[in-house]
Structures are given as C-alpha cells and as structure tokens.
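Asker: Below is the sequence, then the predicted model.
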Amino acid sequence: MFKKALLVAAVMSAVSINVAHAADGQIDFTGKFLATTCTIDNGDDNQKIAMGIFGADQVTAANQRLGHQPFKIGLTACETSLQNATVTFIGTADTTNKDLLKVDAATGVGIGLFENDGTPVKLGQPSKAVDLATNNAGVFNFNAQYVSTQALVTPGDANATADFVINYQ
C-alpha cells in the first residue's frame, strides 16, 4: 500500500510541474466617454440625392464622370473637448472599382464620393478632417458623381445607398 501511495505521489508531482511565464510586452487600452459628441444638422442625417438621368451613350471611356451633386453633413453643438472629425462612408462596393458604390441595375458605372476639392473619398476610409475646435461646429462638403468603370454602360436604374459614421478626435 505504501508503494502505491508513493507511486501516486510521484505521478502527481510530475504532472504538476510549474510552468514559468514571462511578460514579453504590454497592451494598454485607452478611451473616453463624453457627455455628448455633436448634433448632425437637421436633414443631413438622412439625405436623398438626385443624381440625374443620363444616356448610356454619353459614356465613351472608363473613369468618365457624369453628374456633380453636392451635399453636406453639418455638425453643431459639439463637445468642447473635440478637436476635429472625419466621415467614413460604408456601402456595397462596385465589383470593378471597390472605391465606388455599386448601383442596382445599370452596369459599367458606380457612384463616387468626393471631397469638395475633387479628392476621392474611398469607401471604408476616413475623409479629410474638419475642425471642430474653433466654433464647436463644422461642415463636411462632398460631391457625388457617376463614374464609369468601362466604356460601355448598360441602361438601368443607377441607385445606391451609403451609410456614414462620424469619427471624432
């Protein structure tokens, strides 16, 4: 019986070998909760932009732009600690050009989103920053345009939807 107890003790001590752990690095998580962020101007949160009606034969090459529809997203009553903000647009991407919104029926064309100066705003990427610190408010000015992805556009409805997220800094 003593031998069995000794054997059990030996097996248990072999199984419970201590494993040494060493810290190879550290991750610090930081964040903040604010009382409020900004208020999106009335009507700027859910917009309908009429892109216009065009003939498919008006497109003669890829990357041709048609229609120029300005729109804005205004922010007011911003928390005083906010310095600036960006906008990220999210939507279904065109299969040929992932930076464009996919339209529902017409092919060979998508909808591009652009900064006011013409710089493209890629889907899923932040826009240029707008200052909020000066007046606790700011305005994003954008343009939407049809952008051809090939020289031949097939006729059909060319509607798309984009959601947007305001990123505060």
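Answerer: Everything's here; your move.

Asker: When you work out contacts or count neighbours from here on, use the C-alpha atoms and nothing else.
Answerer: Noted.

Asker: any idea how far Tyr146 is from the residue most central in space within the chain?
Answerer: Geometric centre of the chain, nearest residue: Gly124, 3.0 Å, by CA atoms, centre = their mean. Distance, Gly124 to Tyr146, by CA to CA, to the nearest Å: 18 Å.

Asker: now Asp45
Answerer: For Asp45 relative to Tyr146 (CA to CA), the value is 22 Å.

Asker: hmm, back to that, tell me if I'm right that the residue nearest to the centre of the chain and Thr88 touch.
Answerer: Yes: using CA atoms under 8 Å, Gly124 is in contact with Thr88, at 5.7 Å.

Asker: this is the comparison structure:
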Amino acid sequence: MRKLRFAYCALALGLISGYASAASQGTVTFNGKLIAETCEIDTNDVDKTVTLPTISTQTLAKAGDEAGSTTFTIKAVSCPAAITKVAAHFEALDSTGFDPVTGNLTNAAATGGAKNVEVRLYNTDSSVIAVGETGAAFDVQSDQTALMRYIGGYYATAATEAGDVTAKVNYTLSYP
C-alpha cells in the first residue's frame, strides 16, 4: 500500500512539474520582409533638427502634461512605381535614449538639462508613436515623392524642473 501511495505521489508531482516547466518557457518567432527597391530620403531631410518652443515649467506641472507640439516633415524621393505608401519607423539610438515605460525619448542634455521631461512623438492625428514603432503611412505621389508629417513635443513624467532638452531618434523608411 505504501509503495502504491508513493507511486501516485510521484505521478502527481510529475504531472504538476510538467505544467510548471511548460509555463516558464516559450518561443518568439520574428517574421519580416526586405525589399530591393526603395524610396530615398531627400538630402535635405536626412538629419533633421526640430526646435521645440521655450515654455514654462508650470505648463508641465505634473506627470502626463503635454505641451510644445511641433510638426516636422520627412520627404521621401525617387520611390519606385511599385511602392504606394511610405512611413517612418522610429528607433532608439541606444538603450538609454528612450523610456521603455512611456515609449518616449529621454532628455539627453548633458549639463543644465531639464528634469522630469521627455520628448513624445505623434502622428498628425495626435496618436502616440512609441520608440520602436512605425508612424502613419503617407501616399507616394505621381512625382514619386511622399511628404511624411509627424509631431514632437514635451511630455512630463513629474513636475518638471527648468533646463535644456535634447533628444535624438533614428528613423528608417518603412513600406506598409
């Protein structure tokens, strides 16, 4: 009888441990596509500088406050006829250039930098573009160009403190 109980216990533990190990591992599959012919970035738009307005810390007094929205454009040229839409995919320069919780760009101003402020990216419909995401797609025009419009602005993570704000993001053309 004792051996039988032991066998049942061993069987039960085996079943339970099987579920435990199955829940602690998995697989991530990445799928993508590369294309040979793409649009080019207009030479005037490769490296952009967007000047956000100078605003008061009182405007960004608490977490979640947003202000200073400024539109910027990226022009794609020489798009092949097969490409009808193009968008910008925004990527962090490195692991310290963005906040993984908010998806915003962090302030990289070295000395005299403002505190508790990030730069948030938006589509023109005000939807947020987190770092690592692709912005809205724009139509390629008959002259094989596309003008992509996006917005950058301040985002408070807490009551802000005065200082400079500098943030950078890489972008790559994407073809949805």
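Answerer: Good, I have the coordinates. Small disclaimer: the values here were computed from a predicted structure and weren't measured.

Asker: Can you tell me the element Val165 of structure 1 falls in?
Answerer: strand 162-168 (DSSP states H and E).

Asker: corresponding residue for Ala156 of structure 2 in structure 1?
Answerer: Residue correspondence to structure 1 (TM-score structural alignment): Ala156 of structure 2 is matched to Ser148.

Asker: Burial check on that match, number of neighbours?
Answerer: 25 (other CA atoms under 10 Å).

Asker: could you list every residue that touches it?
Answerer: 59, 61-65, 108-110 (CA atoms under 8 Å, 6 or more residues apart in numbering).

Asker: ok, now Gly43 of structure 1?
Answerer: Going by CA under 8 Å, 6+ apart, the list of residues near Gly43 of structure 1 is empty.

Asker: where exactly do the strands run in structure 1?
Answerer: Per DSSP state E, structure 1 carries strands over the ranges 39-40, 65-76, 84-91, 101-102, 109-115, 130-131, 138-148, 162-168.

Asker: Tell me how far the first one lies from the chain's centre.
Answerer: In this view, strand 39-40 of structure 1 has its centroid 18 Å away from the chain centroid, taken as CA atoms, centre = their mean, to the nearest Å.

Asker: wait, isn't Asn167 of structure 1 in contact with Thr88?
Answerer: Yes: with contact defined as CA under 8 Å, Asn167 of structure 1 counts as touching Thr88 (7.4 Å).

Asker: More neighbours: which of these two?
Answerer: Between Asn167 of structure 1 and Thr88, counted using other CA under 10 Å, Thr88 has the larger neighbour count: 18 against 14.

Asker: neighbours around the nearest residue to Thr157 of structure 2 once chain neighbours are set aside, how many?
Answerer: In this structure, Thr157 of structure 2 finds its nearest non-sequential neighbour in Ala63, 4.3 Å apart by CA to CA, 6 or more residues apart in numbering. Residues contacting Ala63 of structure 2 under the criterion other CA under 10 Å number 14.

Asker: how near is Ala63 of structure 2 to Ala82 of structure 2?
Answerer: In terms of CA to CA, Ala63 of structure 2 sits 45 Å off from Ala82 of structure 2.

Asker: Tell me who's in contact with Val119 of structure 2.
Answerer: Applying CA under 8 Å, 6+ apart, the residues contacting Val119 of structure 2 are 104-107, 152-155, 167.

Asker: hmm, which of those residues are the buried ones?
Answerer: 104-107, 152-155, 167 (16 or more other CA atoms under 10 Å).

Asker: Can I get the residues you listed in JSON lines including distance to Ala7 of structure 2?
Answerer: What follows is the buried ones among the contacts of Val119 of structure 2, written out as JSON lines (distance: CA to CA, whole Å):
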{"residue": "Asn104", "distance to Ala7 of structure 2": "56"}
{"residue": "Leu105", "distance to Ala7 of structure 2": "58"}
{"residue": "Thr106", "distance to Ala7 of structure 2": "58"}
{"residue": "Asn107", "distance to Ala7 of structure 2": "61"}
{"residue": "Gly152", "distance to Ala7 of structure 2": "65"}
{"residue": "Gly153", "distance to Ala7 of structure 2": "65"}
{"residue": "Tyr154", "distance to Ala7 of structure 2": "64"}
{"residue": "Tyr155", "distance to Ala7 of structure 2": "61"}
{"residue": "Ala167", "distance to Ala7 of structure 2": "63"}
